[in-house]
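Participant: Just a sequence and a predicted model for now, questions to come.
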Amino acid sequence: MNHSQLRTRFTGGYEAKAECQAEVDEVYAALAQLVHAVDVGEVAFAENATRAYDYLLHTVTVNSHALKDAVHADAPVTPSERALIGRDSVLITTACEYGSNYTALLQVSNRTGASLRCVRKESSGVLSLAHLQELLEECGDRVALVSLCWVPTNGGLVQPAAEVGALCKKYNVLYLLDACQAVGQIDVDVQHLQCDALVTTARKFLRGPRGMGFMYVRRGSVFARAEPIFLDLATATLRKPTPQRSQGSRTDVLGISGPTGTALSGLVESGLSDGDKTNVELQLGEKDVFDTDPRPARRYENWERNYAAWLGLGEAARYALSIGLPKIEQRVRFLGGMLRSTLNAIDIKYRVVSRSAEHSAVPSQNIEMPEEAREESAVQVMCLGEAHLQCGIVSFVVNGLSATQVKDTLSETYAVKVSVSPFTSTFRDMNERGLCDVVRASVHYFNTEQEVRYFAECVRQIAEDANHP
């Protein structure tokens, strides 16, 4: 990556890109291997996961709900098949959908009149597969899309993405999967997941550069056959239409080869008279055409990109592959479970006092109302999901402190870096649970058990200072 930046600085962007073209192409192979794609044409560059998600969602929005009958077919999409998602259409998501994705779904719903349905949770917080099946049965052909955030950003939950894929295939429904927090910590196999498209970023558990991501599009899916909502010179080839001229009862077709057509002067050899050439000129001026890239995912790329970051993404993918994703997943799950256990074991309590409900309605200020007191843990882990299926994201709160205060204290006092997951990042879930922002700690395979214990001790001390000053 640094080498590419230096070459750009001293030789120019075009020259640097040309010099490293082989390396650029190798990134596709690494990404295809990373997610178990069938071929390199099924993976493509994206500026980030959100833009990839928006690109795919809005493409099928303007292309076709009517196409759902051919979701798993291989026939090309034709203009006659196109129909806007309308008032009768249904989009399905979950309460743990990422905020940006949820916003995009709301936008499509508002623009088209399509209804947005949310799958209920099980008691553990994971989505209910039974309820998803009920929705698919109830809504039938009106279901245009199922959108799933595999690993929500605000905790350790891992949704049953493969089981959702099996249901989508059974009911012939388009399936869009956000794998931002999954790629790099979970062994991702798109064949097993049966998703039609997957989007992710470079910078999270894959540990690549910021401002870079990629997408997977399954060959034969509607995403692979629909015309992308945006096209440029990287994904569409401009050409002149094939002109026709009549000679008596016979029509001769004059083919014009090449992306920009063939000069009219070159047609003299075909035996055209000056009058014929004039007619051809007029026909060529009627309407130019373009051909889209036939590769499933590459048709969603654009011409301009950060090639240094792209090469960095490739290096990150190869590094993860060299360690082995099954090994990484096992290690991350172990450390995540260890961190949750050590945080839950922090034995600092605070007293919660509330007035009895049966006395709270007494209006007189002179009547002494009894109080009910209980003790709660000063540190509370807020992760959803069954323990044995949780991942390396660990979210928690500390009584008496905001998530930002905890983050800043960990950084400034203990040199430990965490982030804050705001309530808007998983808007519906956080509102359903009555949560504001939460502290998010993410362990990875390179962390040690000693570091996990040190982190828990830092949090214990912060909680002690906040609740027993």
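Facilitator: Yes, it's here.
Participant: Every contact and neighbour count from this point should use C-alpha atoms.
Facilitator: OK.
Participant: ranges for the strands of the stretch 1-150 of the chain?
Facilitator: Taking DSSP state E, counting those that start in this stretch to define them, one finds strands in the stretch 1-150 of the chain at 43-46, 90-94, 115-119, 143-149.
Participant: what about the nearest residue to residue 113 once chain neighbours are set aside, how many neighbours?
Facilitator: Leaving aside its sequence neighbours, residue 113 sits nearest to residue 87 (C-alpha to C-alpha, 6 or more residues apart in numbering; 4.2 Å). If you count neighbours by other C-alpha atoms under 10 Å, residue 87 ends up with 14.
Participant: do the same with the one 3 residues further on
Facilitator: The burial metric for residue 90, expressed as a neighbour count using other C-alpha under 10 Å, is 24.
Participant: what comes up buried for stretch 206-215?
Facilitator: 206-209, 211-215 (16 or more other C-alpha atoms under 10 Å).
Participant: Counting only helices, which of those residues make the cut?
Facilitator: Using DSSP state H, no member of the buried residues of stretch 206-215 falls in helices.
Participant: Please report the distance of the residue nearest to residue 113 from residue 115.
Facilitator: 7 Å (C-alpha to C-alpha, to the nearest Å).
Participant: Return the most buried member of the strands of the stretch 1-150 of the chain.
Facilitator: Ranked by mean neighbour count under mean count of other C-alpha atoms under 10 Å, the strands of the stretch 1-150 of the chain are led by strand 43-46, which reaches a mean of 27.
Participant: ok, structure two:
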Amino acid sequence: MDLQIIRDQTAGCEEAIHFNNAGAALMPKPVASAIRDYITAEELHGGYETADRKREELDLFYQYGARLLNCQSRNIAFTTNATESYNKALSAIPFKTGDVILITANDYPSNYIAFISLQKRFDIKLVRVENTETGEIDLGDLEEKIRKYSPRLLSVTHIPTSSGLVQPVAEIGLITRKYNTLYLLDACQSLGQLKVDASLIGADFISGTFRKFLRGPRGAGILYVSDKALEAGFEPLFIDLHGATWVEENKYIPRNDARRFEDWEKGYALMMGSNAALKYLHEIGIDQIESRNEILMNKLRSDLSRINFVKLQDRGQKQCCILTFSCDNRSESETKKYFSENNIHIYTTPKANAIIDFMEKKLDWVVRVSPHYYNTENEIERFIQVVENL
């Protein structure tokens, strides 16, 4: 990893210290150029015609995505974002009255809203798996609840939006495979900062987005669908003419791969940008990214822990490139404004994004800081100075 080259290819590094990669990372120049070039081609040649001309390049998405998740290209679908990926997978499950969904205290807020919507429509039951003392899902309680409830689905968020907790997703997969329980994993915060190996994790569906640690464009997402789920015939509730072929008046035949979860209309420029983001990541290497991020986060946590009015709020035996902390001497809006005035991009997470977690921690909001491999130790030191002046 040549950090200077990477920073030279990241124009936003010249503008500010960007510690909001859990929200939307800075795109490297090859990603932005790929999007602009495709839009220019559409301007000159037309949308349909450009898609035809660029078909081979666009189809690289499935190969790059398969490499990201250690699977086959047939298991990969392109979507508009992580929530669409998640909801399309959720819509494929034929819920019935009384079905149980096992959930965790740290599921993504949009996912919780989807659960509540399903509960209102189908009268399903939501059963929460307990946490360990360190914050992760309790594997013993998970297995006990699977045996007790025979749930239709287990939903887990790999890394919540509100903290740096990392769930033991591979260990969870060992249990779900033992009982043949459907397993839906939200990996929107882990893709691009941690290795996410679908074959090791054993989830039936994995949803993700490009705007975060993958350093791709907004409006682009990815969905993994396992061979098991494909062979079982799972398909989105509203499958369209891209995902299926209409063969008779009252009959259609779905595609035999994960693209049955795609829509015919998609943002091809964003798909091309996603290709560039995946290629960029593969050239650097996820192992190198993980190692670099660990160095940055060890320094950040260590330095912040020495500030007496700052309280770190992350739990978990394993933590990642998201750090949250609270401080009592400023309001949420004042804090956001303060960091912005100091040319540092952070994010604040309100209680509404993590109701259960924040009720347990007795918090109304936290500061969320999320560096990535292109950030520097000097930027962390500057950030610490700014925090000390709070």
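Facilitator: Thanks, I have the structure now. Since the structure is predicted, the reported quantities are computational estimates derived from the model, not experimental observations.
Participant: and the residue nearest to residue 113 of structure 1, what does it touch?
Facilitator: Taking C-alpha atoms under 8 Å, 6 or more residues apart in numbering as the contact definition, residue 87 of structure 1 lies against 112-115.
Participant: now, among the residues you listed, which is nearest to residue 251 of structure 1?
Facilitator: Ranked by distance to residue 251 of structure 1 (C-alpha to C-alpha), those are led by residue 112 at 44.4 Å.
Participant: Let me see the contact set for that closest one.
Facilitator: 84-87.
Participant: What is the nearest of those to residue 152 of structure 1?
Facilitator: residue 85 (26.8 Å).
Participant: Aligned to the closest one, what sits in structure 2?
Facilitator: When structure 2 is aligned by TM-score structural alignment, residue 85 of structure 1 is paired with residue 96.
Participant: Would you confirm that its match contacts residue 124?
Facilitator: Yes. Using C-alpha atoms under 8 Å, residue 96 of structure 2 is in contact with residue 124, at 7.2 Å.
Participant: Residue 278 of structure 2 versus the match of residue 85 of structure 1, what's the distance?
Facilitator: 38 Å.
Participant: returning to that earlier point: now distance to residue 407 of structure 1 too, for the strands of the stretch 1-150 of structure 1, in JSON lines please.
Facilitator: Output for the strands of the stretch 1-150 of structure 1, formatted as JSON lines (distance: least, C-alpha to C-alpha, whole Å):
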{"stretch": "strand 43-46", "distance to residue 407 of structure 1": "30"}
{"stretch": "strand 90-94", "distance to residue 407 of structure 1": "28"}
{"stretch": "strand 115-119", "distance to residue 407 of structure 1": "32"}
{"stretch": "strand 143-149", "distance to residue 407 of structure 1": "25"}
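Participant: Would you double-check that residue 252 of structure 2 falls in a strand?
Facilitator: Yes. Assessed by DSSP: H, G, I helix; E, B strand; the rest coil, residue 252 of structure 2 belongs to a strand.
Participant: thinking it is in contact with residue 245, fair?
Facilitator: Yes. If you go by C-alpha under 8 Å, residue 252 of structure 2 and residue 245 touch, sitting 5.4 Å apart.
Participant: shared neighbours of those two, anything?
Facilitator: Contact criterion C-alpha under 8 Å, 6+ apart; residues shared by residue 252 of structure 2 and residue 245: none found.
Participant: tell me the contacts of residue 389 of structure 1?
Facilitator: Counting by C-alpha under 8 Å, 6+ apart, residue 389 of structure 1 touches 157-158, 333.
Participant: Closest to residue 145 of structure 1 out of those residues?
Facilitator: Distances from residue 145 of structure 1 to the contacts of residue 389 of structure 1, taken by C-alpha to C-alpha, are shortest for residue 158, at 20.4 Å.
Participant: Can you verify the closest one is assigned to a helix?
Facilitator: No. Assignment of residue 158 of structure 1 by three-state DSSP gives coil, placing it outside any helix.
Participant: Which residue in structure 2 aligns with it?
Facilitator: By TM-score structural alignment, residue 158 of structure 1 lines up with residue 166.
Participant: ditto for residue 415 of structure 1
Facilitator: Checking TM-score structural alignment: residue 415 of structure 1 goes with residue 343.
Participant: And for residue 233 of structure 1?
Facilitator: Checking TM-score structural alignment: residue 233 of structure 1 goes with residue 241.
Participant: before we move on, what about residue 221 of structure 1?
Facilitator: By TM-score structural alignment, residue 221 of structure 1 lines up with residue 229.
Participant: mind listing what that match touches?
Facilitator: So residue 229 of structure 2 contacts 204-205 (C-alpha under 8 Å, 6+ apart).
Participant: what about it, which helix or strand?
Facilitator: In this assignment (DSSP states H and E), residue 229 of structure 2 forms part of helix 227-231.
Participant: what about that helix, distance to the chain center?
Facilitator: Centre-to-centre, helix 227-231 of structure 2 and its host chain are 22 Å apart (C-alpha atoms, centre = their mean, to the nearest Å).
Participant: buried residues in that helix?
Facilitator: For helix 227-231 of structure 2, burial by neighbour count (16+ other C-alpha under 10 Å) applies to 227, 229-230.
Participant: Not counting its own residues, what contacts stretch 132-142 of structure 2?
Facilitator: The contact list for stretch 132-142 of structure 2 (C-alpha under 8 Å, 6+ apart) reads 104, 129-131, 165-168, 171-172, 315-317.
Participant: now those: which count as buried?
Facilitator: Buried among these by 16+ other C-alpha under 10 Å: 104, 129-131, 165-168, 172, 315-316.
Participant: Can you pick out the most distant pair from the residues you listed?
Facilitator: Going by C-alpha to C-alpha, the pair spanning those furthest: 172 and 315, at 18.2 Å.
Participant: coming back round to it: show me which of residue 96 and residue 124 of structure 2 is the more surrounded one.
Facilitator: The neighbour comparison of residue 96 of structure 2 against residue 124 (other C-alpha under 10 Å) goes to residue 124, with 20 against 13.
Participant: can you pull out the helices in the stretch 151-300 of structure 2?
Facilitator: All helices of the stretch 151-300 of structure 2, identified by DSSP state H, counting those that start in this stretch, fall at 169-179, 198-201, 227-231, 268-284, 286-305.
Participant: Just say which of those is most tucked in.
Facilitator: Taking mean count of other C-alpha under 10 Å, helix 268-284 is the most buried of these, at a mean of 23.
Participant: Okay, buried residues for stretch 185-200 of structure 1 please.
Facilitator: 185-188, 190, 193-200.
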